[in-house]
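>>> Sharing a model prediction with you, sequence too.
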Amino acid sequence: MLVAAAVCPCPPLLVPEVAAGAAPELDSARDACLDAVGVLAASRPDLLVVVGPGEDGTAAPYPPGSLGSFRGVGVDLDVTLGRAPEDTSTAGRPLPQALAVGAWLLGRARWTGAPAEGLALLRTAAPGDCEEAGRALARRADRVALLVMGDGSACRTLKAPGYLDERAAAFDALATEALGAADLDAIAALDATLAHELKATGRASWQLLAGAARDAGLAGRLLYEDAPYGVGYTVAAWS
């Protein structure tokens, strides 16, 4: 059963080494993410799964100890998902960017709890498939926690990665309200087509969370909401 969840954005700029001189601009978002991870630790899960969008149309699981890197954004920094594997030759495929940011958050929070696995989702996954995947995850252990990585729309301003789309602010407001209140029906009802058009990478992860949380009776708390760089970022904790 799902006992806790943390919802966090996944820009590499959360990592201070990547943000460099701009790092202070995301201090409040970074602190909120670490507070949310603290809620996961307090729940004492038997299993922690980091969920986020995959890259290049791929969806795959990642075992504990999977390795990630920020070399793709010009920083010589490696991360490990949870505890480092004894034999790095068996580490397998590298973590996608969203899961690498999640692994960095766990490392920053000095996670020493349950083994941490990763799950990359198709950004275009159907809402029903996401919810079913969430229900399956929740059945895997008596106490399951999720670190849910994903951004809102990338179309909030003229300089945003997706340029300005007048629908973006309303979409983000709806998603943020639902995530902060742990409103499962509202999250499940988010429009997948609109989310894709607005480049909202978190939609599939959020709907997986909604599926996992059915019958769990969790309450939500909004910790942060803003749109730096024209991208919607939401941090919430469910417990």
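Sure thing, it's come through.
>>> CA atoms for contacts and neighbours, from now on please.
OK.
>>> Please name the residues that touch L174.
Residues counted as contacts of L174 (Cα atoms under 8 Å, 6 or more residues apart in numbering): none.
>>> Which secondary structure state is assigned to it?
Of the three states, L174 takes helix under DSSP: H, G, I helix; E, B strand; the rest coil.
>>> Kindly report the same for A154.
coil.
>>> Presented hereafter is structure B, for comparison with structure A:
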Amino acid sequence: MLVAAAVCPCPPLLVPAVAAGAAHELDGARAACADALGVLAAARPDRLIVVGPAEQSGRGPHAQGSVGTFEGFGVDLSVRLGAGEATDGVLPPSLAVAAWLLERAQWAGPVEGLGVGEPLAPERCFEAGAALAGQAERVALLVMGDGSACRTLKAPGYLDERAEGFDAEAARALGAADVAALKAIDAELAYELKAAGRAPWQVLAGAAEGAGLGGQLLYEDAPYGVGYLVAAWS
């Protein structure tokens, strides 16, 4: 059963070594992520599952000890998902960011990862979430994903006037732990707005069905024209 969840953005720029001289620009997001992970720790889950967007090669389960790297972003930095021996598994970027957050929080409990494809249909997301929630008596999720990438002219997806409203409703739903609203997110619109968090958020919705969790929005901003949201459910 799902007992807690943290929702965090997943840009590699969240890692100071990657952001370099601009690292301070996401200090607020990092602090909010740390607070959200604190909520997970306080729930004392039997198992933590990290869910994040992934390309085809990064999908499927990732065992504890899987390694991620930021070499593709010009930084000689590797991270490992959870404590223990390194495995041959390679984390997609979103889960590598999550592994960095967990290392920073000194997470010591059992953890595994799941990469989900951006096109995954909502119904499949709900089914996947329900299956994750049933894996242990006390399950927590760390859900990685960004909002729209179309908030400004310089955003990766250029300016789309629908983006601000999309992110505002996502922020409201995540802050209120509104499962029905998350399930109702328009997958086609999310794709058009390059919102990589849509599928992971809907996995969360499937996991949280009937759990009766409350939510709190800890951070909401679009510093690079991309919607970054942090929320905690407990």
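Now that the structure is in, tell me what you want to look at. Worth saying up front: this structure is predicted, and the values here are computed from it rather than measured.
>>> Give me the TM-score for this pair.
The TM-score (TM-score structural alignment, normalised by the length of structure 2) is 0.98; 234 aligned residues with a Cα RMSD of 0.9 Å.
>>> ranges for the strands of structure 1?
Secondary structure of structure 1 (DSSP state E): strands at 2-8, 47-53, 60-62, 67-69, 78-80, 116-121, 144-149, 220-226, 233-238.
>>> Would you format those as TSV with distance to L14 of structure 1 and mean neighbour count included?
Supplementary listing: the strands of structure 1 in TSV, determined by distance: least, Cα to Cα, whole Å; neighbours: other Cα atoms under 10 Å:
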stretch	distance to L14 of structure 1	mean neighbour count
strand 2-8	10	28
strand 47-53	15	27
strand 60-62	22	18
strand 67-69	14	23
strand 78-80	14	20
strand 116-121	19	24
strand 144-149	12	28
strand 220-226	14	19
strand 233-238	11	28
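>>> of those strands, which approaches S28 of structure 1 most closely?
Set against S28 of structure 1 and scored by Cα to Cα, the strands of structure 1 come closest in strand 220-226, at 7.8 Å.
>>> just to revisit the earlier point, between the strands of structure 1, which one is nearest to A169 of structure 1?
Going by Cα to Cα, the one of these nearest A169 of structure 1 is strand 220-226, 10.5 Å.
>>> any chance of the strands of structure 1 in CSV, plus distance to A168 of structure 1?
Converted to CSV, those look like this (distance: least, Cα to Cα, whole Å):
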stretch, distance to A168 of structure 1
strand 2-8, 18
strand 47-53, 19
strand 60-62, 29
strand 67-69, 30
strand 78-80, 32
strand 116-121, 22
strand 144-149, 19
strand 220-226, 13
strand 233-238, 12
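>>> closest one to A175 of structure 1 among these?
strand 233-238 (8.7 Å).
>>> Am I right that D142 of structure 1 is in contact with R44?
No - counting by Cα atoms under 8 Å, D142 of structure 1 sits too far from R44 to count as a contact (10.8 Å).
>>> what about the two, which has more around it?
Taking neighbours as other Cα atoms under 10 Å, D142 of structure 1 and R44 compare with R44 leading, 16 against 12.
>>> Roughly how far does the more buried one sit from A154 of structure 1?
34 Å (Cα to Cα, to the nearest Å).
>>> Figure out which of the strands of structure 1 is closest to A182 of structure 1.
Nearest of the strands of structure 1 (Cα to Cα): strand 220-226, 4.7 Å.
>>> on contacts alone, who are the packing partners of that closest one?
Applying 3 or more Cα pairs under 8 Å, 6 or more residues apart in numbering; DSSP states H and E, one finds that strand 220-226 of structure 1 contacts helix 27-42, helix 168-181, strand 233-238.
>>> what's that strand aligned against in structure 2?
Using TM-score structural alignment, strand 220-226 of structure 1 lines up with residues 215-221 of structure 2.
>>> Structure 2: which residue goes with E166 of structure 1?
So E166 of structure 1 corresponds to E161, using TM-score structural alignment.
>>> Next, count neighbours for that match.
12.
>>> which residues does it contact?
Contacts of E161 of structure 2 by Cα under 8 Å, 6+ apart are R151.
>>> I'd like the distance between the residue positioned nearest the centre of structure 1 and A36 of structure 1.
The centroid of structure 1 falls nearest to M149 when counting by Cα atoms, centre = their mean (0.7 Å). Using Cα to Cα, M149 of structure 1 is found at 12 Å from A36 of structure 1.
>>> now swap in A136 of structure 1 and tell me
From A136 of structure 1 to A36 of structure 1 the distance is 23 Å (Cα to Cα).
>>> Compare neighbour counts for these two and give me the winner.
Taking other Cα under 10 Å, A136 of structure 1 and A36 do not tie; A36 has more neighbours (25 against 14).
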